[in-house]
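Engineer: got a predicted structure here, sequence first:
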Amino acid sequence: ALSVVAQSSRAGRRWPTVVGAAPMVTAAVVATVVVIAGRLGDELPRPAALPTGALVAVGVPLAVLGTVLAVRALPRVDRATLTTGAQFANAAATATILLDPSMLTSLVESRRWRRIGRVRSRRFLPGPAWWALLQADVRRLRRHPSALLIWAGLIGVQYAAALALPGLAGATQVVFAYFATDRLTGGLRAVSRSPGLRRALGGSDAALRGIHVVVPAVGAGVWWLLTLPSLPTLDAGPTWLAPTLAVGVVAAAWRAGTRPPINYGGATVNTPFGMVPVDLLRQGSRGPALLAVLVLVQLFLG
């Protein structure tokens, strides 16, 4: 209901998807905080829980009020807002059916750069070609601040997960480190998925990809160091485990970022559950498969 009200506002007509999703994301964050507070409450003294009747007396009027406001706001939700949401819904459904998340992420990235529109151009610092490419990759992050915000927000998510599930703190650190590093691989994905761009930049493909993995590697290292205090000291594992997992996370992000376009002409296997596109699963698991191995290593050795 709050998403409908938000989309009918002026900000919702300008950024319908972001504004419409904000209330749902807020609800998810509140639910996470409640779960964590409940776990902490088992160990810390707290007042008696509110009776169920009081919760119902507060929650039901709020639900009714939100529904009334949403119904009144429906006439203000214009066609552009609905069309934008339909495009994202269609892209998400197609990406799910064809097992190709890039169909959704490419739409999101295209809309983001079109919203930026025009930027102020500045000269790079003098130096060799690799130095200019590295500056361009850093400047890409400056023009896409949400990547850094998500990177920093995942630090708090890791600490929250460590409080809620202390036994799985090491595994969650590996998973969230991969997500944080993946947010910094925009330049690597752009170079790897565009042969024309690589020919225009010149040099070998390995050199171009190696230059664009510097920023994700540095970001992964800093993120890993900032989240080390969230791990129990008694379950740290061997001394070589942490740096090995950090390097493995960078390798997983590298494999995901350099994945070639999906080929839909691969083999399928007839199973009792229907036709399973094993080749599509193999191509889509490039990166996440290595991440799963790292999680298993951490669980057994951490």
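Structural biologist: Sure thing, it's come through. Numbering: from 1, shown residues only.
Engineer: only C-alpha atoms for contact and neighbour calcs from this point on.
Structural biologist: Fine.
Engineer: and the next helix or strand past the longest helix along the chain?
Structural biologist: Longest helix of the chain, by residue count under DSSP state H: helix 16-41. Next along the chain after helix 16-41, taking DSSP states H and E as the criterion, comes helix 52-73.
Engineer: next up, a structure to set beside the first:
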Amino acid sequence: MIAALRRADLGPVEIGLLVFVGGGLLVQVLRPSRVAQVVALSSGAAAHPGLVVSGVVVGVAASVFAISSRWGPVRVDPADLRWRLAGPADRSTVLRRRAVTVLGVALAAGAAVGGLTATLVPELAVVAVGGAAAGAAPGYVLAYLRQRRRDRRHGTTPPRASSLSPGNLHRKTFAPRDGYSGALGLALTMLDVSWLEEARVTRWQRARVRAGGRSLPGGAASALMRVDLRRLLRHPDALVRWSVSVAAGVGAAVLLDFRHAETVVAVLAVYCAGCSVSGGLRVSVRSAALRRATGLSDRFVYGCHALIPVLGTLAAAAVVLPWWSLSPVAAVILAAGTAVAVLRRGLRPELRYDGPVTADPMTGSAVNLQLFFAQIRGLGALAVTLLVAGAF
């Protein structure tokens, strides 16, 4: 972030001013007295604040391990490998600097999570911040050891077991050509995380491409639904994200007591769970080759492919919503409306960053309306659902 600000021609004084002013505003907004007006620990969790802090530390360690293992704790761009690290010089210094940078980011993220926890348990603020920051370290170390173990399959002469230097890693380990580096840059630039999802799917397809396929006996509806189920089982991380979203919704209801907008939290958990199992919906529904091959109507194909996202959303709602103090009518409305929002999100068109730009005569700002409406598709239906359910 600091490097990005420096590239924007901001000097140390401007950067320091932004950091101190932003930090001061953040401290004022997240004061424990202000946070307590919106959310507080439930009576059961407030009786055991130490367990809450311990759970946060364990969660930080597990999250850092999972994310670092997925992306690689030591990683450089393929371009850096070609132009900076392909020579005869030792690359240990550059890779060690990258490892320290990622570790610092993990520690800072853990400290930020601990700071948010400290707003709920101010009496254990120091323990929460320090413990969450320290919990990121073992998660990163375990991810690095896992990366070294995987590295043995690439190297011709495995390094000594006592050598932990990143310079011993193979280039296929610390600079894989999986498209994640470019996707992360696009996600940060465009503020659209769908680039990461597309890179993940592309990586999976390249690693598991096969010739031919097996036939699916049975009716058309049964074949289409089994294809969707097979695609879902190929990506177990979708089921993991569904489980995490459901666990977050239940955990928030058990551990936290919301003074305002508790319905929004419950619906967002169900919405995230439904979106996690709706991957590939747009491509499947709009496949012209599939319609020509089967001779089925668009509505029939859409109904078959929409079954798994709808069932995933309704299953998440059946698990999450009973933990919140909602009336039966409001729960039904929220479940149905969230399913519609998930379908609309899964069917949103491709994001056109080169679409026509409209200038606002009042402010003079430029707005890409096609991009804007595509990005908020599904969220509008979610907002309408919350408004309607609020009447009950």
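Structural biologist: Yep, that arrived. Only a predicted model underlies this, so the values are computations on that prediction, with no experimental measurement involved.
Engineer: please state their TM-score.
Structural biologist: For this chain pair, the superposition-based TM-score is 0.70 by TM-score structural alignment, normalised by the length of structure 1; 275 aligned residues with a C-alpha RMSD of 4.6 Å.
Engineer: quick one on the thing from earlier: other SSEs contacting the longest helix of structure 1?
Structural biologist: Counting contacts by 3 or more C-alpha pairs under 8 Å, 6 or more residues apart in numbering; DSSP states H and E, helix 16-41 of structure 1 packs against helix 2-7, helix 10-14, helix 79-97, helix 145-164.
Engineer: any idea which residue sits dead centre in structure 1?
Structural biologist: Per C-alpha atoms, centre = their mean, the C-alpha nearest to the average position across structure 1 is that of residue 179, at 5.4 Å.
Engineer: can you tell me how far it sits from residue 134 of structure 1?
Structural biologist: When C-alpha to C-alpha, to the nearest Å is applied, the distance between residue 179 of structure 1 and residue 134 of structure 1 equals 22 Å.
Engineer: okay, now residue 209 of structure 1: neighbour count?
Structural biologist: Residues within reach of residue 209 of structure 1, counting by other C-alpha atoms under 10 Å, total 20.
Engineer: thought residue 185 of structure 1 was touching residue 216?
Structural biologist: Yes - the pair residue 185 of structure 1 and residue 216 qualifies as a contact (C-alpha atoms under 8 Å) at a distance of 5.9 Å.
Engineer: quick one: map the residue nearest to the centre of structure 1 onto structure 2.
Structural biologist: Matched to structure 2 by TM-score structural alignment, residue 179 of structure 1 sits across from residue 272.
Engineer: check which helix or strand covers that match.
Structural biologist: Following DSSP H and E, one finds residue 272 of structure 2 within helix 262-276.
Engineer: how far does that helix sit from its chain's centre?
Structural biologist: Averaging C-alpha positions (C-alpha atoms, centre = their mean, to the nearest Å) puts helix 262-276 of structure 2 14 Å from its chain's average.
Engineer: that helix: what's the following helix or strand?
Structural biologist: Criterion used, DSSP H and E; the element after helix 262-276 of structure 2 is helix 281-285.
Engineer: pull up the aligned stretch in structure 1 for that following helix.
Structural biologist: Residues 188-192 of structure 1 are matched to helix 281-285 of structure 2 when aligned by TM-score structural alignment.
Engineer: which parts of stretch 190-207 of structure 1 count as buried, going by neighbours?
Structural biologist: By 16 or more other C-alpha atoms under 10 Å, the buried positions in stretch 190-207 of structure 1 come out as 190-192, 198.
Engineer: and for stretch 51-64 of structure 2?
Structural biologist: For stretch 51-64 of structure 2, burial by neighbour count (16+ other C-alpha under 10 Å) applies to 52-54, 56-64.
Engineer: same check on stretch 72-80 of structure 2?
Structural biologist: Counting neighbours by 16+ other C-alpha under 10 Å, one finds that the buried residues in stretch 72-80 of structure 2 are 72-76, 78.
Engineer: shouldn't residue 275 of structure 1 be within a strand?
Structural biologist: Yes - checked against DSSP: H, G, I helix; E, B strand; the rest coil, residue 275 of structure 1 lies within a strand.
Engineer: what residues does the counterpart of residue 341 of structure 2 in structure 1 make contact with?
Structural biologist: When the structures are aligned by TM-score structural alignment, the residue of structure 1 matched to residue 341 of structure 2 is residue 252. Contacts were defined as C-alpha atoms under 8 Å, 6 or more residues apart in numbering; by that measure residue 252 of structure 1 touches 178, 286-288, 290-291.
Engineer: now do 6 Å
Structural biologist: With contact taken as C-alpha atoms under 6 Å, 6 or more residues apart in numbering, residue 252 of structure 1 is in contact with 287, 290-291.
Engineer: neighbour count added to these, as CSV?
Structural biologist: Conversion of the contacts of residue 252 of structure 1 to CSV gives the following (neighbours: other C-alpha atoms under 10 Å):
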residue, neighbour count
287, 21
290, 18
291, 22
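Engineer: ok, those residues vs residue 94 of structure 1, which is closest?
Structural biologist: If you rank those by distance to residue 94 of structure 1 using C-alpha to C-alpha, residue 287 comes first, at 21.1 Å.
Engineer: which position in structure 2 pairs with that closest one?
Structural biologist: If you follow residue 287 of structure 1 across to structure 2 using TM-score structural alignment, you land on residue 378.
Engineer: residue range for stretch 218-230 of structure 1 in structure 2?
Structural biologist: Under TM-score structural alignment, stretch 218-230 of structure 1 corresponds to residues 311-323 of structure 2.
Engineer: from the chain's centre, how far out does the matching stretch sit?
Structural biologist: Centroid displacement of stretch 311-323 of structure 2 relative to its chain, using C-alpha atoms, centre = their mean, is 20 Å.
Engineer: in it, what's buried?
Structural biologist: Buried positions in stretch 311-323 of structure 2, judged by neighbour count with 16+ other C-alpha under 10 Å: 312-318, 320-321.
Engineer: follow-up on the earlier one: which two of the buried residues of stretch 72-80 of structure 2 have the greatest separation?
Structural biologist: Looking across the buried residues of stretch 72-80 of structure 2, with C-alpha to C-alpha as the criterion, the two at the greatest separation are 73 and 78, at 15.4 Å.
Engineer: circling back: turn the contacts of residue 252 of structure 1 into CSV, columns for distance to residue 146 of structure 1.
Structural biologist: As requested, those are exported to CSV (distance: C-alpha to C-alpha, whole Å):
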residue, distance to residue 146 of structure 1
287, 23
290, 26
291, 24
